[in-house]
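**Q** predicted model and sequence below, questions to follow.
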Amino acid sequence: MHSIFKPLTEHIHFTGDLKTDIQQFLTLNQCSETAKHCLDVGAESRRLAGMFNADPVAAETAGWLHDISVVFPNHARIDAARQLSIDVLPEEEKYPMIIHQKISKVMAEQIFHITDEGILNAVGCHTTLRSNSTLLDQVLFVADKISWDQKGTPPYLIELKKNLQESLTHGAFTYINYLWERKETLKVIHPWLADAYEELRVNVQLV
């Protein structure tokens, strides 16, 4: 485990139960609201996995883990990413919130000993999605957008749920298209998001 994680873990007694340990890790590092959000996303991921024949355990696990990097505040994320040898894109340097997905992936592996590449990769793209996204990637991506961590109801939620009746890809594209239609208002357009938009735009027309 990288030394950057020591101050975040040295005061925690890990039980070996992943759900308990993630909740404890976030709560004891003053991120109790995120702990609740991760539980909610885990539950929603499991529900979507059942709808679309994904692995429910992997989906729930990815949901629990996806935002664990919130323990690093925005202003510290680029430095943390560089210490962890994570490739930092110009868009991430400009808007550090986005790089939390990559940091969560490393933390899931090094702190919580996750070895399943499918889970790690889903955690690593849950904010932006990516090209050639897997079933699990899309499950977590959509679950996070349904169980969002802001106040009120997501403005895209009704359309997203309606389009999920068509396919998971339709649901994922609903959120990406919602952003794309407002891209002039976004601080940055992450290249992974742009790639996912172009790919899913074609795919939903073929389904």
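**A** Looks like it came in fine.
**Q** from here on, just use CA atoms for contacts and neighbour counts.
**A** OK.
**Q** scan the protein for its longest helix.
**A** helix 32-52 (DSSP state H).
**Q** elements contacting the very next helix or strand once past that one?
**A** Where DSSP states H and E defines the elements, the next helix or strand beyond helix 32-52 is helix 56-65. Applying 3 or more Cα pairs under 8 Å, 6 or more residues apart in numbering; DSSP states H and E, we find helix 56-65 packed against helix 18-28, helix 32-52, helix 117-123, helix 135-146.
**Q** give me the buried stretch members for the third one, please.
**A** By that I understand helix 117-123. Applying a neighbour-count criterion of 16 or more other Cα atoms under 10 Å, one finds 118-123 buried in helix 117-123.
**Q** then this one, side by side with the first:
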Amino acid sequence: MTMALSDEQIAVLQDVQEMLQVRMRELPRRYQHSLGVARTAVELARAYGVDEYHAALAGLVHDWDKVLDDHELLARAAQYGVRVSGSPTLAVGLLHGPVAAHELPHIFEGISATVCQAVARHTVGARDMTPLDMVVFTADAIEPGRRGDYAERLRAMVGREPLEELFFQTFAQGLVYVISGGRYLYPTAIDIYNAYAARRARR
């Protein structure tokens, strides 16, 4: 990654990437996805004036706990007191973000709370997303490995539309994907969507 970062920050990112590669050695596609999200998060951060280092770091570790099976994710969520709306079993695919957010500070010394929050929120979003949260959430949806018209449409919006509008459209596309596939819709999703739709209408 070519960024205006300090030598220390570059070294941290290299160390994290090496640890991630080892952690995901049996999931090479997930590893490549994580690299793609990190690179895309940096591009979005540049476009919207967000801290590039935090964007790169959050992108690298956003799927840190994707290596865990469902049983382990549920057990760790209970251990850390992760709040789950609706059915924990049906929502297990969304737990890797908030579970990792609890674990990352114990793995990477000095990782910021803002990065951990972005990791926690990249699966279900929130009503009060920060710019970094929105960057990571969106990068997860439009990194180069994502295929489809929706991804191209969202990529075309980068730098042309405000970050909040880009996030809103990304979030809305996620709802379309979930509903059209008959998948479980996380209970907070409609509330989050309506909050941003209302703000959008007021602008």
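**A** Done, it's in. Predicted model, so just to flag it, every value in this text is computed and none were measured.
**Q** picking that back up, which one of the buried residues of helix 117-123 of structure 1 sits closest to S147 of structure 1?
**A** Of all these, V123 has the smallest distance to S147 of structure 1: 15.2 Å, by Cα to Cα.
**Q** which residue is the nearest non-sequential neighbour of the closest one?
**A** Spatially, and ignoring its direct neighbours in sequence, V123 of structure 1 is nearest to H66 (4.9 Å; Cα to Cα, 6 or more residues apart in numbering).
**Q** that neighbour corresponds to which position in structure 2?
**A** Alignment note (TM-score structural alignment): H66 of structure 1 maps to H62 of structure 2.
**Q** show me the contacts for that match.
**A** 34, 97, 100, 118-120, 122 (Cα atoms under 8 Å, 6 or more residues apart in numbering).
**Q** how about a cut-off of 10 Å?
**A** 34, 37-38, 56, 96-98, 100-101, 104, 115-116, 118-123, 136-137, 140 (Cα atoms under 10 Å, 6 or more residues apart in numbering).
**Q** do the same with N121 of structure 1
**A** By Cα under 10 Å, 6+ apart, the contact list for N121 of structure 1 reads 62, 101-102, 105, 129-130, 133-134, 136-137.
**Q** could you dump the residues you listed into a markdown table with distance to I22 of structure 1 and neighbour count added?
**A** Output for these, formatted as a markdown table (distance: Cα to Cα, whole Å; neighbours: other Cα atoms under 10 Å):
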| residue | distance to I22 of structure 1 | neighbour count |
| --- | --- | --- |
| A62 | 11 | 31 |
| Q101 | 16 | 26 |
| K102 | 17 | 24 |
| K105 | 14 | 26 |
| L129 | 23 | 29 |
| R130 | 25 | 24 |
| S133 | 25 | 17 |
| T134 | 24 | 14 |
| L136 | 20 | 26 |
| D137 | 20 | 24 |
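**Q** ok, so of the buried residues of helix 117-123 of structure 1, who is nearest V204 of structure 1?
**A** For the buried residues of helix 117-123 of structure 1, the closest approach to V204 of structure 1 (Cα to Cα) belongs to A122, at 20.5 Å.
**Q** in structure 2, what residue corresponds to E198 of structure 1?
**A** Looks like E198 of structure 1 aligns to N194 there (TM-score structural alignment).
**Q** now the aligned residue in structure 1 for H122 of structure 2: how far from D144 of structure 1?
**A** Using TM-score structural alignment, the partner of H122 of structure 2 in structure 1 is H126. H126 of structure 1 sits 7 Å away from D144 of structure 1, going by Cα to Cα, to the nearest Å.
**Q** the two: which is more packed in?
**A** H126 (29 against 23; other Cα atoms under 10 Å).
**Q** what is the neighbour count of the nearest residue to the more buried one once chain neighbours are set aside?
**A** In this structure, H126 of structure 1 finds its nearest non-sequential neighbour in F141, 4.7 Å apart by Cα to Cα, 6+ apart. By other Cα under 10 Å, 26 other residues sit near F141 of structure 1.
**Q** same question, K145 of structure 1
**A** Neighbour number of K145 of structure 1 under other Cα under 10 Å is 20.
**Q** aligned partner of it in structure 2?
**A** By TM-score structural alignment, K145 of structure 1 lines up with A141.
**Q** any common contacting residues for H126 and D144 of structure 1?
**A** 63, 66-67, 138.
**Q** how about these, which pair is most distant?
**A** D67 and Q138 (16.0 Å).
**Q** contacts only, for the residue nearest the centre of structure 1.
**A** The centroid of structure 1 falls nearest to H126 when counting by Cα atoms, centre = their mean (2.9 Å). When contacts are counted by Cα under 10 Å, 6+ apart, H126 of structure 1 touches 62-63, 66-67, 98, 100-102, 104-105, 136-145.
**Q** ok, so of the contacts of N121 of structure 1, who is nearest N53 of structure 1?
**A** Using Cα to Cα, those come closest to N53 of structure 1 at L136, 9.7 Å.
**Q** how much space between the aligned residue in structure 2 for that closest one and A118 of structure 2?
**A** Aligned counterpart of L136 of structure 1 in structure 2: L132 (TM-score structural alignment). Separation of L132 of structure 2 from A118 of structure 2 (Cα to Cα): 6 Å.
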